[in-house]
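Enquirer: show me the folded form of this:
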Amino acid sequence: MKKWIAIGLALLIVVWWIAAAPRPEIRCCVAESVAFDPSTAAAIAAVEHSADFATSLEHFRSDLPGYDDVVFLEGGTTVLVTATDGKIWSVDLATHAAQPLVDAPLMAFGIHEAPGDPNHVYFCSSHAYGEPFPGEAVGLYRLALDTRKIEPIVLEVPATLIDPDHPIVYADDDPKAPELRRDGSGAEHHRPLVVCDNLEVSEDGRRIYFSEPFSYKDTSLDDAVDEAIALPPNGRLWRHDLDSGTTRLIAEGFHFVNGVLYDLHPGQPREESVLVTQTSLFRLARFYLRGPKAGSYEVVLDGLTGMDDGMDRDASGRIWLAMFTERSPVLTWAHANAWIKPLLLRLPPQLLLRQTQRTGVIVVSPDGSKPLYAAMYKGPRLASVASAVPAEDGIYLANESLGEFDREQSGIVRLKWPQQLQ
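Expert: Down below sits the predicted model:
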């Protein structure tokens, strides 16, 4: 009898092991053990001011739900936010009154002004982790503020195959870079954009960079959690040229490319490199597009103490990194001991999502290499900071949640300027 019970239990374990496996795009490419650079955490700890953070938060409650990103309209009296209800909201900063402006295709994520064109903004739109939206497409979109008309800019990209062992960055003058032109020519094969996560618009307003952290179909929140555990190199960065109508691959084979920001380029006609956040690898990286290092990349900061999401510059050129959630000891240990990951990938992702952790910001030097200020927070005003957008009267913190959003957290949250950065 005991023998048959043991056999039955073994069969159940085998069936569970097979049924609970992550999708093949993740299962195939689990990263080897990762040890984070401890010097980054030490540099962040040296400028940490978490004790002052909570007292510097201002919360202006309204009907505004959780949101992913913020953009200031010309004049600075109104902001648009990409909310988790699938709408883009308008917020009057004088009264803090909020109201829906447009219903975006799918769910809007990153949003950015159009330099030199105050009547338009650009935004990314993607599936809200498995929510069905028949007839709507993932893409990069443009919103006209006067008519509230939304038009697609990029819905399809060249179809490429990632080599997981050889990440690549394409220099601007590299003729081998996959491209898809306005008339559909260029790329031998093309496919629908699967995820449009975050975006950046060049200083002259003619080029739009946008990230695709992974590109497998029918993605869900479970897959995003599995990505954070397995660290597969599924991420890409794209660029769309508004003048030529060409969409070009900038880089691929990097884990979870998310936020993007062009590097300052005084005296140069255009950007020579861009910074990207690799969110669940806790890393800030740079892709070189022009100049002597064109076609290469470098790790700027490794071992950040939180998941770096969106990023924005302040008037002094400093970069504000939004820390969606802090790097937990459990995840740090798992990355250092990759042998445990096949088991972790089969456990319910809710076990990880239930770990309430701190959220906050890290401010780094204009080149991204030196932490200048850091603060983490756990409390009733913030769920997770998805972006931190500086303004004269403070830093506006996009407040998002992967789980249930507490309605008490709804509305605008603003951080007063830290004395250390004034």
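Enquirer: drop to CA atoms for contacts and neighbour counts, all remaining ones
Expert: Fine.
Enquirer: find the helix or strand that Leu372 is a member of.
Expert: Remark: Leu372 resides in strand 371-377, with elements defined by DSSP states H and E.
Enquirer: from Pro349, how far off is the spatially most central residue of the chain?
Expert: Residue closest to the average C-alpha location in the chain (Cα atoms, centre = their mean): Asn258, at 3.3 Å. Distance, Asn258 to Pro349, using Cα to Cα, to the nearest Å: 21 Å.
Enquirer: ok, Leu397 - how many residues close by?
Expert: Residues near Leu397, counting by other Cα atoms under 10 Å, number 26.
Enquirer: ok, the spatially closest residue to it that is not a sequence neighbour to Asp68 distance?
Expert: Closest residue to Leu397 apart from its sequence neighbours, by Cα to Cα, 6 or more residues apart in numbering: Ala388 at 4.7 Å. Computed as Cα to Cα, the Ala388 to Asp68 distance reads 10 Å.
Enquirer: Proceed likewise with the subsequent sequence, for comparison:
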Amino acid sequence: MIKILNQSFTKNLKLISFHSLGLLFVLISCRTPEEIFKNQIKEPVDLPYHSEINFIKSEGDPIKQNVTISGSTLPAQDEILLQEDLGRAFVASIDGWIWKVDLSNNQAEPLIKTPLLPGGMVFHPKNKDIIYMCLSRGKEHATNTSAVPGIYELTISKKELRKIGSRVPLVDKTKEPSDGHIGIFFAKGKETKIPISKLNEINSRNVEKADDLAISRDGERIYFTEPYDHPNAILGVSIQSKQEVLTLGRNGHLWKYDLKDNTVSLMAYQYTYLDGILLEYSNGDFESSILLNELSKSRLIRLHLMGDKEGKDEIVIDGLPGFPDGMDRDSKGRIWIAIPVERSKLITWLHKHPFWKRLVLYIPESLQPVSKKTGLLALSPNGSNPLYFAMHDGSLFFLYNRGCFWKRKIISSGIPRWFQGICYNAIS
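Expert: Below is the predicted model:
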């Protein structure tokens, strides 16, 4: 009996030693996480999965089966803007260039080099020669550039870039949301307008990460999301963004630059990882509400600027199968959301067991798995009902904003025609 016990102990000791060596290897290669991420870990959170979305999920990989990639080779992209009536498209690429694409022959040419990486882009609603865009740091800009993230204006015909704003007012982060509210936001006329010219080192700070933007119908107001304001934040997936998602930090801001009176306003804060944005209208040219993605909580929320629910925020739909990014509406008012990364069951489990998050923070980025699956989700015009959902294995591209983060080449007419050819028929 003693001999058997000794053999069992020896066997288990070898097993323990093997795992100990593995753990020791991980610990040696670990990096020390920023203190802010440790402090952001709070109580357990149960993030559900929306059962209807899984029910309507398309079988197989319809994107891979139906999409043909052709045309000029372009670097990976974050945003695509189409002007099909003019036969052209504009692409924000992670090589730091805005590219112009001729839709008649699929040929692309570099238009203008931006000082930082271009992200979200929109056309001026009344001037087809003007594009507004978000610029943010890339990995190459972390320490060696004087350029500042923010909102910029591009005049296409002149190839001229002009800064709209790169500073925002300081915020009192000790204030907590009121009961019944998700975060803190200001309805129409309740925000504090500060002249951009009055911003200085005492009352304001630089924008850290300008992610996505929307412009009002009259072309006078630009709203943009800042997912978090940690120093030296960079565009795209980074160790910071992963840890922000893991810890569910409430560092998301929504800002407004008023182009008419040259002011900046804080519109919302104390939300988690604000990303994609859409403006909504009831009557006239003034936006009545704002749709936003809380990426790390895999949900869509609405802020009511005016009307019967003025001053209220609400969850529109939650339990999304991935981390929502850019949004757009089609001609029928349906909302299309890019899902760049599928939500793993591991991250869902960690939210329920926050103790383990502290250990995960120490794991090197290279050892942290990220799903390659990417998807498209269509919602009803009010955003509450899922209509279509498809996943792609990531072999062709990752879906981000209104365009795509391509691995290879641009499709001649961009995302909208895929929707027509692949998805519209499925939900019509």
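Enquirer: so what corresponds to Lys260 of the second structure in the first structure?
Expert: Matched across to the first structure, Lys260 of the second structure falls on Asp243, judged by TM-score structural alignment.
Enquirer: now for that match, how many residues are close by?
Expert: Residues lying near Asp243 of the first structure (other Cα under 10 Å) number 8.
Enquirer: is it correct that it is in contact with Gly205?
Expert: No: under the criterion of Cα atoms under 8 Å, Asp243 of the first structure makes no contact with Gly205, lying 10.2 Å away.
Enquirer: okay, helices next: where are they in the stretch 201-350 of the second structure?
Expert: Counting by DSSP state H, counting those that start in this stretch, the stretch 201-350 of the second structure has helices at residues 239-247, 345-352.
Enquirer: winner for burial among those helices?
Expert: helix 239-247 (a mean of 20; mean count of other Cα atoms under 10 Å).
Enquirer: what about Asn425 of the second structure, which helix or strand?
Expert: Here Asn425 of the second structure is assigned to helix 425-427, by DSSP H and E.
Enquirer: output the residue interval of the second structure matched by stretch 99-106 of the first structure.
Expert: Residue span in the second structure matched to stretch 99-106 of the first structure, by TM-score structural alignment: 109-116.
Enquirer: okay, buried residues for the matching stretch please.
Expert: Leu111, Ile112, Lys113, Thr114, Pro115, Leu116 (16 or more other Cα atoms under 10 Å).
Enquirer: from these, which is closest to Tyr152 of the second structure?
Expert: Thr114 (9.7 Å; Cα to Cα).
Enquirer: from Asp95 of the second structure, how far out is that closest one?
Expert: For Thr114 of the second structure, the distance to Asp95 of the second structure - Cα to Cα - is 9 Å.
Enquirer: what do you get for Met327 of the second structure?
Expert: Taken as Cα to Cα, the span from Met327 of the second structure to Asp95 of the second structure is 23 Å.
Enquirer: so these two - more neighbours on which side?
Expert: Counted by other Cα under 10 Å, Met327 of the second structure and Asp95 do not tie: Met327 has more neighbours, with 24 against 16.
Enquirer: ok, for the aligned residue in the first structure for Ala426 of the second structure, nearest residue in space, not its chain neighbours?
Expert: Superposed on the first structure with TM-score structural alignment, Ala426 of the second structure falls opposite Gln420. Setting aside the residues directly before and after it, Gln420 of the first structure is nearest to Tyr373 in space (Cα to Cα, 6+ apart), at 7.5 Å.
Enquirer: again, but for Arg61 of the first structure
Expert: Arg61 of the first structure sits nearest to Gly411 (Cα to Cα, 6+ apart), 4.3 Å away.
Enquirer: please work out how many residues are found near that neighbour.
Expert: Gly411 of the first structure - counted by other Cα under 10 Å - has 23 other residues nearby.
Enquirer: and it, what does it touch?
Expert: Counting by Cα atoms under 8 Å, 6 or more residues apart in numbering, Gly411 of the first structure makes contact with His59, Phe60, Arg61, Ser62, Asp63, Leu64, Pro65, Gly66, Ala98.
Enquirer: the second structure: which residue goes with that one?
Expert: Under the alignment defined by TM-score structural alignment, Gly411 of the first structure corresponds to Ile410 in the second structure.
Enquirer: doesn't Ala171 make contact with Ala294 of the first structure?
Expert: Yes: counting by Cα under 8 Å, Ala294 of the first structure does reach Ala171; the two are 5.0 Å apart.
Enquirer: who's more crowded, those two?
Expert: For Ala294 of the first structure versus Ala171, neighbours defined as other Cα under 10 Å are more numerous around Ala171 (23 against 18).
Enquirer: trace that one over to the second structure, please.
Expert: In the second structure, Ala171 of the first structure lands on Ala187 (TM-score structural alignment).
Enquirer: skipping adjacent residues, who's closest to Gln240 of the second structure in space?
Expert: Counting by Cα to Cα, 6+ apart, the residue nearest Gln240 of the second structure is Ala233, at 7.1 Å.
Enquirer: the first structure: which residue goes with that neighbour?
Expert: Matched to the first structure by TM-score structural alignment, Ala233 of the second structure sits across from Thr219.
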